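**Student:** Structure, please.
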Amino acid sequence: MRSYHVNSGAGVEGLSIREHEEPVPGPGQVLVAVRATSLSFRELMVLRGDYVLPVKPDVVPVSDGAGEVVAVGPGVSTARVGDRVTAPLFPSWQDGPFGVEHLPQLGGSLDGMLTELALVDEHALVPIPGHLTYAEAATLPCAAVTAWNALTGDGEGLRPGQTLVVQGSGGVSLFALQFAKALGARVIATTSSPAKAARLTELGADHVLDHRATPEWPGQVVELTGGRGANRVVDVAGLLERSLKAVTIAGHVACVGFLSDAVPPLDPRVLFASGATVRAVAVGSRAQFLAMNRLIEAHRLRPVIDRVFAFDDAPAAYRHYASGEAFGKVVIAVKGG
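**Tutor:** Here you go, the predicted structure:
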C-alpha cells in the first residue's frame, strides 16, 4: 500500500509518497480501502505550519476520505466487509459538546486519509448516503459537517422562512447554501466574481451581492430583509463586524474561520448593539454527521465538486485548491474512486 506523508510547515514540496506493509486491524478497528479524499482549508494550514491543533511529525495528511471496509478486527460488531463508509474529523467525538478529550484529529495528531488503506475505529464510521459516489462522500467530513453545525448546532437551528447569509463560494458556504434551501430558508450570498455569482444563483441563492463593489454589503442585507437583517450569518472570513451589522437583533453568527492574519479587531460596541450570539464552530460530532446525512439522503443532495485528481497527482490537487480558483470541492481519487 502507498501513503502520502508530510511534516507541518513543509509545504506542497514536502509531500512524499511511500510504500508500506498493509496494516492489520486490531480490536475494535476496521481496515478501509480509501476510494477518494478531498481537500479543505485546514489542509493548507497543515502544509503552511499554522494549523491551530497539534500535527504529529511525518503525518499522513487529509482529514476527509471515503472508502470501503475490507477487513475487521477482533470484537467488531457494527461494521462488515463491503460497507461504504467515511469518518468524522474528530473520531472520538460521538455526540454532545466538544471537549479536550476529542482533540485527536485525522490528518493532524492522527494519520489521515491520503492513503490507500486506513485503520479506523469502528465507532467512528459513518455510512455513506446511498446515492452518493465515493468522490462525493469524501467531501463531507470537514466542510459539510461544519456547515451543518453552523446552521443547526445551537439548539435552535435555521427554520423555514428565515434568512441566511453565506460568504463566498468555498466548501462550507456552498454546503450551507444547499442545506439552507433544503430546510426552507432564504439565502443571500456574497462573492466578487460574476461567474461565481451565476453559479451561486443556480444552486438556489435568492440574492447574490458583490462584496468587492460594495464593501458595505451588510446594508444591502438589511434592505433585502425589510430592515431586520438576516437571522444567521456563516462567517468564513473572520470579518465579524460586517457579519454583526448584517444580522438581525438577537440573531446568530457562526464563526467558521478566517482567511488571513490581517483580520480587523472587533469593536465590542458593535457586538452589544447587535445583541447577537457569536459561536465558534469546530466541525461537528458523529451524531451531527449522521443527522446531516439524513437530510442529504432525503433531499438527494449532491456536493459540488470542482475537479478530481488522481492519487499520484495529489500535489497538483493541493496547488489547484490553493489557487482559489475552484468552485466546489477538490477531490483526490485513490482506489476505484
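
**Student:** From here on, just use CA atoms for contacts and neighbour counts.
**Tutor:** Fine.

**Student:** List the buried residues of the longest helix seen in the chain.
**Tutor:** With secondary structure taken from DSSP state H, the chain has its longest helix at helix 286-299. If you call a residue buried by 16 or more other CA atoms under 10 Å, then helix 286-299 has these buried ones: R286, Q288, F289, L290, M292, N293, L295, I296.

**Student:** And this one, please, so the two structures can be compared:
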Amino acid sequence: MRNFIGLTERPSLDNIAVTQGPVPVPGPGEVLVRVRATSLNYHDYLVVAGFIPQPAGRIPMSDGAGEIAALDPGVKGWRVGDRVMGAFFPDWVDGPPTDANNAAISGETVDGFAADHVVVPAHSLSAMPAGWSFAEAATLPCAGLTAWRALRVEGRLEAGATVLLPGSGGLSVFMLQIAKAIGIRTVMISSSDDKLARLKELGADHGINYRSLPDWAPAVRELTGGRGVDLALDIGGQSTFAHSVAACRMGGHLLVVGSTSNGAPELPLRDVVMRHIRIGGMAVGSVAHLADLVRFVEAHAIRPVIDRDFPLAELGAAFRHQLSGAHMGKITVSL
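**Tutor:** Here you go, the predicted model:
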C-alpha cells in the first residue's frame, strides 16, 4: 500500500488528509519512484486550497525527489536505486515551451508528488545533485529551476549586471545564490529588516524594506548610480509591477515569474514604451534546463536554504506556515 493525499471535491487546508491505496505499477516508458520529499510552492497552495480547480482525487505537489523503486523493462538510462527528481512540466524535455509539452503539470493537470510512491514518465526525471539530501533536492525542480531560467536563459545575465529580487522565499533565495555565483549584483526588497540582514549574510549587495519605503523604485535607482537594474524579477503583481518597471534601466528587462497578488497589475504604458522596457513572463523550465542547473550548483557548491521540514500528514500546517510569511527559503515535506 502507499500513503498519499488526494484532494476532495472542495479542497481546502482544513480537509487535507493522508489516505492509502495500492502502489501503482509503471507502464511502458514509466518509472516508479519512492518519493522521499516534496517542497512547497505558491502554485501548490493555489491547487490544494481550491483556487485552481481539480478533479476529486488529484494528488498535489509539483516538486518531488526520491529513488527509483521499479521501472518498465524498456526504460533505458535509469536503474533501481537511482536518486532522482521529478519535473514541474513532465513532458517538457528540451527546446522551447509548446502547448503540447506544457500541457502536463505535476500536481495540477496530472498527479504530483504528495505520495510515497508515484509513477512518472522516465523522460521527466533528472539526477539529484551529488551529496544532496532528498529534502534539498526537492527544492530544485520548481523554485531553483525558475531562478536559473530567469537569470541565465531568459535574462542572459553575466557578471557585473544588476538584478532586482523580490522577497525572501525559496525562489528569491535561489535567485540570490545563483546571482552571486555568476557575479551579478543584487538589490533585494523585503518587508522585514531581519530578513534583509539574513539576505545580506547570504551575499545580497543591497536591501530595501518596502514597508518603511513604499515608493522604493527611486531607492533602487540611487543604489545603481541612477541607472536602474538590468533585470527586475516580479512576483507581486498588482502591488509591485509599476515599481519594478520604474526600477529598470533604460532598455531594461522585467520578467514576471509568478504572482502572490490577487489583482492584475496596471501597465504603466508610457514608462514601458518611452524607456524601452522589455516585459516577459515565464514558468519554471524544461528537464534539460534542470540538468544544466544541477551541473551549476555542483560546480559552485550551492546548497538550498531550508526553513523547516514537515511530515506529509501536516501538509496543511506547512502551507499555513508558508502563508504566515515567517519563513526564509524553502519549506519541505518528508515522506
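
**Student:** follow-up on the earlier one: what about the longest helix of the first structure, how far off from the second structure?
**Tutor:** Its aligned residues in the second structure lie a mean 0.9 Å from helix 286-299 of the first structure after superposition (mean CA distance after the TM-score superposition for the first structure).

**Student:** Quick one: list the elements packing against that helix.
**Tutor:** Counting contacts by 3 or more CA pairs under 8 Å, 6 or more residues apart in numbering; DSSP states H and E, helix 286-299 of the first structure packs against strand 126-127, helix 145-152, helix 171-182.

**Student:** For A322 of the first structure, which of the ones you listed is the nearest?
**Tutor:** Nearest to A322 of the first structure, of all those, is helix 171-182, at 13.1 Å by CA to CA.

**Student:** Run through the residues that contact the closest residue to P61 of the first structure other than its chain neighbours.
**Tutor:** The shortest distance from P61 of the first structure to any non-neighbouring residue, by CA to CA, 6 or more residues apart in numbering, is to G107 (4.1 Å). With contacts defined as CA atoms under 8 Å, 6 or more residues apart in numbering, the neighbours of G107 of the first structure are V55, V59, V60, P61, V62, S63, M113.

**Student:** what's the burial count for the last one?
**Tutor:** Burial of M113 of the first structure is recorded as 33 neighbouring residues (other CA atoms under 10 Å).

**Student:** re the thing from before, any chance of the contacts of G107 of the first structure in CSV, plus secondary structure?
**Tutor:** Formatted as CSV, the contacts of G107 of the first structure follow (DSSP: H, G, I helix; E, B strand; the rest coil):
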residue, secondary structure
V55, coil
V59, strand
V60, coil
P61, coil
V62, coil
S63, coil
M113, coil
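
**Student:** once you map these onto the second structure, which are still in contact?
**Tutor:** Counting by both residues aligned by TM-score structural alignment, their matches' CA atoms under 8 Å, the contacts of G107 of the first structure that remain in contact in the second structure are V59, V60, P61, V62, S63, M113.

**Student:** mind listing the helices in the stretch 151-300 of the second structure by residue range?
**Tutor:** 170-182, 193-201, 217-223, 241-247, 269-274, 287-299 (DSSP state H, counting those that start in this stretch).

**Student:** can you tell me the mean distance of the shortest one from the first structure after alignment?
**Tutor:** Superposed on the first structure, helix 269-274 of the second structure shows a mean distance of 1.3 Å to its aligned residues (mean CA distance after the TM-score superposition for the first structure).

**Student:** in stretch 118-137 of the first structure, what's buried?
**Tutor:** 118-129, 132-137.

**Student:** Among the residues you listed, name the ones in strands.
**Tutor:** A118, L119, V120, D121, V126, P127 (DSSP state E).

**Student:** would you turn those into TSV with distance to I249 of the first structure?
**Tutor:** Converted to TSV, these look like this (distance: CA to CA, whole Å):
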residue	distance to I249 of the first structure
A118	47
L119	47
V120	44
D121	43
V126	37
P127	39
